[in-house]
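In: Okay, predicted coordinates and the sequence, questions at the end:
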Amino acid sequence: MHLSGKTVLLTGATGSIGQDIARELARDGARVMLHYGRNTTKAEALAKELGGALIVQGDLSTPAGPTRLWDDAIAVAGEIHALVNNAGQLTPSSVSDPLEAWHAVWQSDLQVNLMAAADLCRAAIQHFRIIGGGRIVNIASRAGQGGYRAEAMSYGATKAALINLTQSIARGFGPENIHATAIAPGWVKTEMSDAYVAQHGEAAALSGIPIGRMAHTQEIGELVSFVLRPTQASLSGAVLDVNGASQMR
């Protein structure tokens, strides 16, 4: 029970990856605060499954939403010892789109994938200073390291910025016992990847992955829980790749 006595705020908890992160955190003894956007039923079901988990609603798509979410979480939990920024989105777009539509996609991805995480990190750092330290894990992507598909450039760009944000926090606030680590998955078997396979075929998704399969959501959950263990302070600033050797640095 390495995380016993620790409260962890997890964004995007009702998604495929979020649910298994929550399960692993709970197995490791953490009190998990599950953030959700719209699916109250799924959030309540997951909280019941975990036993003792808390839930908090928040709209990360608006500029004021992330800070309001943090304030609401603090009001319920009192203290938060770790933040996991897992919520994110991939919105297809094309350079052939009208400029207004192009801007709308970029602004939306920037808000959800980067600004929401940055605002939550800001609030967390201020809180961690008061309680003597804390941990941040940002779920980035392989897409943020080396360019990405032409129809998802906004996704790749925001994930690259999230990695840089993580490392800046690790460098700038490490002396205050505030640690930050990024996890960069490649293809993970989720509803989103299933939709891609249905459209393009499994071979298109698995080509270039030497181990021959996508990552499982449980793998991501186990890694997040491991990173948050008090013994793993030296992982601060690291970018942990989970991509089946499809991209190596």
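Out: In hand now; what should we look at? It should be emphasised that the depicted structure is a prediction, and the values quoted were computed from it without experimental measurement.
In: only C-alpha atoms for contact and neighbour calcs from this point on.
Out: OK.
In: who touches the most centrally placed residue in the chain in this structure?
Out: The chain has N86 as the residue nearest its centroid, 1.9 Å off, counting by Cα atoms, centre = their mean. Residues in contact with N86, defined by Cα atoms under 8 Å, 6 or more residues apart in numbering, are 10-13, 18, 138-139.
In: who's in contact with the longest strand belonging to the chain?
Out: The single longest strand within the chain, with elements called by DSSP state E, is strand 178-185. Applying Cα under 8 Å, 6+ apart, the external contacts of strand 178-185 come out as 125, 128, 133-142, 144, 163, 166-167, 169-170, 173, 215, 220, 224, 227, 233, 235-243.
In: Included below, for side-by-side comparison, is a second structure:
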Amino acid sequence: MTDTTPTHILITGARRGIGKAAATRLRESGARLACHATRHDEGIAIAGDFDRAGAARDTWRQALDLLDGRVDVLVNNAGIFEASPIERDDEVWRDDFERTLRINLTAAAELCRLAVRHFREQGGGRIVNVASRAAYRGDSPDHWHYAASKGGMVAMTKTIARGYAAESILAFAICPGFTMTGMADDYLESRGGEQLLRDIPLGRVATPEEVSETIRFCALDAPPSMTGAVIDINGASFVR
């Protein structure tokens, strides 16, 4: 984006980890941000739980208010990673599955829909969806729902890219492997730590700064012909 006007960006899940690092990186690049998280914290202007019906719509409206009625880029980063063993009670397991899909996929889809409609009116825009290596490789037996939600996010991104490129609406998906965030720390410990790292040829997990720089690139600098791209950041632990 070469215009001297600051790019207006809505980023979800910006309180910690990848989202916080991305928000910092985007601000450093001169963008104006509306940052969302589940609760107010330093730098978080919009609080909303995507498990609640209508929260995504409310987030979008608040972002427009904060950004003078214009959003140029949507970054969907909000998500949960909660174990749900198949031994759980049927209703509990189903509720776990549906909660993860509501937060990780349905809310992102609602925001993408609102963004596409807005971008059509203003002549274009960008969507950056933070998915996961799990979209292609799958995840642990306790995380069917997480893998399904991220696979859906990748498919949705490709569909948006193909459907609206002619209207200058671009869409990108980013698929990190393990990243050194709070969620990944807990998971690494539960899965054996060093043993799991042996599955990563690079020998370490990604840093939030590495993922945030990729988000910044897609949000601000990626050439239009890259629309529909899915970018892996996993230390060669899964190569497509």
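Out: Happy to help now that I have it. Computed from a prediction, not measured in an experiment: that's the story for all the values here.
In: Now render the contacts of N86 of structure 1 as JSON lines, adding neighbour count and distance to A203 of structure 1.
Out: Formatted as JSON lines, the contacts of N86 of structure 1 follow (neighbours: other Cα atoms under 10 Å; distance: Cα to Cα, whole Å):
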{"residue": "L10", "neighbour count": "26", "distance to A203 of structure 1": "33"}
{"residue": "T11", "neighbour count": "28", "distance to A203 of structure 1": "31"}
{"residue": "G12", "neighbour count": "22", "distance to A203 of structure 1": "29"}
{"residue": "A13", "neighbour count": "29", "distance to A203 of structure 1": "29"}
{"residue": "G18", "neighbour count": "24", "distance to A203 of structure 1": "26"}
{"residue": "N138", "neighbour count": "25", "distance to A203 of structure 1": "29"}
{"residue": "I139", "neighbour count": "26", "distance to A203 of structure 1": "25"}
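In: Need the counterpart of the residue nearest to the centre of structure 1 in structure 2.
Out: In structure 2, N86 of structure 1 lines up with N77, judged by TM-score structural alignment.
In: Could you tell me how far its match is located from G17 of structure 2?
Out: According to Cα to Cα, to the nearest Å, N77 of structure 2 stands 10 Å off from G17 of structure 2.
In: Mind checking which of the contacts of N86 of structure 1 are in strands?
Out: If you go by DSSP E, the contacts of N86 of structure 1 have 10, 138-139 in strands.
In: ok but L202 of structure 2 is inside a strand, no?
Out: No: counting by DSSP: H, G, I helix; E, B strand; the rest coil, L202 of structure 2 falls outside a strand, being coil.
In: Tell me where structure 2 has strands.
Out: Under DSSP E, structure 2 gives strands at 8-11, 32-37, 46-47, 73-76, 125-130, 169-176, 230-233.
In: re the thing from before, with the ones in strands among the contacts of N86 of structure 1 in mind, which one is nearest to A195 of structure 1?
Out: Nearest to A195 of structure 1 among the ones in strands among the contacts of N86 of structure 1: I139, at 20.8 Å, using Cα to Cα.
In: Tell me who's in contact with that closest one.
Out: 84-86, 182-185.
In: That one maps to what in structure 2?
Out: Residue pairing (TM-score structural alignment): I139 of structure 1 is matched to V130 of structure 2.
In: For V92 of structure 2, which residues are in contact?
Out: For V92 of structure 2, counting by Cα under 8 Å, 6+ apart, there are no contacting residues.
In: for structure 2, which helix is longest?
Out: Ordering each helix of structure 2 by length in residues (DSSP state H) puts helix 144-164 first.
In: With structure 1 overlaid, how far apart is that one on average?
Out: When structure 1 is overlaid, helix 144-164 of structure 2 sits 0.3 Å from its aligned residues on average, using mean Cα distance after the TM-score superposition for structure 1.
In: what residues does that helix touch?
Out: Contact with helix 144-164 of structure 2 is made by 80-82, 96-98, 100-101, 104-105, 108-109, 129, 131-132, 134-136, 138-139, 169-173, 227-230, as judged by Cα under 8 Å, 6+ apart.
In: Equivalent analysis for stretch 230-240 of structure 2, please.
Out: 133, 137, 154, 172-178, 199-206, 211.
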